[in-house]
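Q: take this sequence and fold it.
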Amino acid sequence: MKRILTAVSIMLFITAGMVSNATAAEALKIGIVDLFRALNESEAGKKAKTDLEILIKSKQTAIDEKGKKLETLKGELEKQTAIISAEARKVKEEELERLARDFQRVVADSQAEVKKKEGELTGGIVKNLRDVINKIAQEEGYSLILERAEGLVLYSAKPLDITDRVIKKHNEPKTGKK
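A: The predicted structure follows:
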């Protein structure tokens, strides 16, 4: 009899736990945001992308000029190898090495500058997007908002995706700010 009473008690305890978990799950409101898409489709994100493309083009122009100069000198050296003295060839080879190092430095510096500028341009936008997401979550009673691009979400129903609302709210003019 004691065993039956214990078994019934355990079953009641488990059943009560399941009921409370089901109630908690119903109260859970989940949203999904594609932060990458929000960044690329927001007005501020589009402007940042344009600014970054302008910087990349200017850096690419400088890199192309250095590359052409390097190739020209290399071609001259190859053509003149048989007709110039060893000393003149050595001077040209040293100049070629110097230009090659300068070219590599320009490429590395350009990449670093573009990466830094990208961080500067997008960092503030991402922070603002996160603020908008937090505001939407609080206003609409979300318990959890997941980021789609991080690989955490393998599938979600379309109604869970709030990315369009985040973009719209982020694009709204900010009142009270200069």
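Q: CA atoms for contacts and neighbours, from now on please.
A: Fine.
Q: show me what the helix ranked longest in the chain is packed against.
A: If you go by DSSP state H, the chain has its longest helix at helix 86-140. On a contact count with 3 or more Cα pairs under 8 Å, 6 or more residues apart in numbering; DSSP states H and E, helix 86-140 meets helix 35-41, helix 43-80, helix 163-171.
Q: take the ones you listed and lay them out in a markdown table including mean neighbour count and distance to Gln138.
A: Output for the helices and strands packed on helix 86-140, formatted as a markdown table (neighbours: other Cα atoms under 10 Å; distance: least, Cα to Cα, whole Å):
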| stretch | mean neighbour count | distance to Gln138 |
| --- | --- | --- |
| helix 35-41 | 19 | 18 |
| helix 43-80 | 15 | 23 |
| helix 163-171 | 19 | 13 |
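Q: what would those look like in CSV with distance to Ala88?
A: Shown next, in CSV, are the helices and strands packed on helix 86-140 (distance: least, Cα to Cα, whole Å):
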stretch, distance to Ala88
helix 35-41, 54
helix 43-80, 10
helix 163-171, 63
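Q: how about this one, so we can line them up?
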Amino acid sequence: MKPSPSRYGLAFLLAALAFVGQAQAQDFRVGFVNTDRIFREANSAKAAQAKLEQEFSRREKELNDLGASLKSASERFEREAPTLPETQRGQRQRQLIEQDREFQRKRREFQEDLNARKSEELQAVLDRANRVVRQVAEQEKYDLILQEAVYINPKHDITEKVIRALNAAR
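A: Modelled structure (predicted):
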């Protein structure tokens, strides 16, 4: 059976596309940025972390003090409970339960507030980092910059360039 002319055309088209794709692939530049490393090493990320620690340190200390006080009161109750009258034992137990509820509520609020602020600060760092990544990509003519990958050859990692540029921009 004789091959149809359309088969020759398709084979030729595929070969041409492969040749063009190979030529373009040589000019195609890919880079990778490790955002976790930026969050650990960039000055703006370190400043954001210090700001959060300063902002929340007083509340964290108050919460730790409240937890220690509650633990101490609970231990004292455990020691004294066998000798207390039934009514007094029940009353102190209810007080401890209420104090624990209050402590748990304050701890949840603290964690929620901290997480919200941390998210805000990290988003600001990420926004700045993304602007710097775009600048590096445009200056060095990258076609694609990835922020997540299963594997990346270290020669494509431009994280250090981005961190240096971020630190210089401040």
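Q: quick one on the thing from earlier: the longest helix of the first structure vs the second structure, average distance?
A: Average distance, helix 86-140 of the first structure versus aligned residues of the second structure after superposition (mean Cα distance after the TM-score superposition for the first structure): 1.2 Å.
Q: now the element after that helix, going C-ward?
A: Once helix 86-140 of the first structure ends, the next helix or strand along the chain (criterion: DSSP states H and E) is strand 144-147.
Q: still on that earlier bit, which of the helices and strands packed on helix 86-140 of the first structure sits closest to Ser9 of the first structure?
A: Ranking those by proximity to Ser9 of the first structure (Cα to Cα) places helix 163-171 first, at 47.1 Å.
Q: what does that closest one correspond to over in the second structure?
A: Using TM-score structural alignment, helix 163-171 of the first structure corresponds to residues 159-167 of the second structure.
Q: gap between that stretch and the chain center?
A: Here stretch 159-167 of the second structure is found 18 Å from its chain centre; the criterion is Cα atoms, centre = their mean, to the nearest Å.
Q: for that stretch, give me the average deviation versus the first structure.
A: Between stretch 159-167 of the second structure and the aligned residues of the first structure, the post-superposition mean distance stands at 1.0 Å (mean Cα distance after the TM-score superposition for the first structure).
Q: contacting residues around that stretch?
A: Residues outside stretch 159-167 of the second structure that contact it (Cα atoms under 8 Å, 6 or more residues apart in numbering): 32-35, 37-38, 41-44, 128-129, 132-133, 136.
Q: at 6 Å instead, please
A: 33-34, 42-43 (Cα atoms under 6 Å, 6 or more residues apart in numbering).
Q: right, and the helix or strand after the helix or strand hosting Leu10 of the second structure?
A: Leu10 of the second structure is part of helix 5-27, with elements assigned from DSSP H and E. Next along the chain after helix 5-27 of the second structure, taking DSSP H and E as the criterion, comes strand 30-32.
Q: so what touches that following strand?
A: 142, 144-147, 156-158.
Q: farthest pair in those residues?
A: Farthest pair in these (Cα to Cα) is Tyr142 and Gln147. Separation: 13.7 Å.
Q: ok, Pro48 of the first structure - contacts?
A: Residue 48 of the first structure: Ala, not Pro. Applying Cα under 6 Å, 6+ apart, the residues contacting Ala48 of the first structure are Leu121.
Q: tell me the spacing between it and Ser58 of the first structure.
A: Per Cα to Cα, to the nearest Å, Ala48 of the first structure is found 16 Å from Ser58 of the first structure.
Q: just Ile4 of the first structure next, same as before
A: The gap separating Ile4 of the first structure from Ser58 of the first structure is 82 Å, by Cα to Cα.
Q: that concludes my questions; thank you for your assistance.
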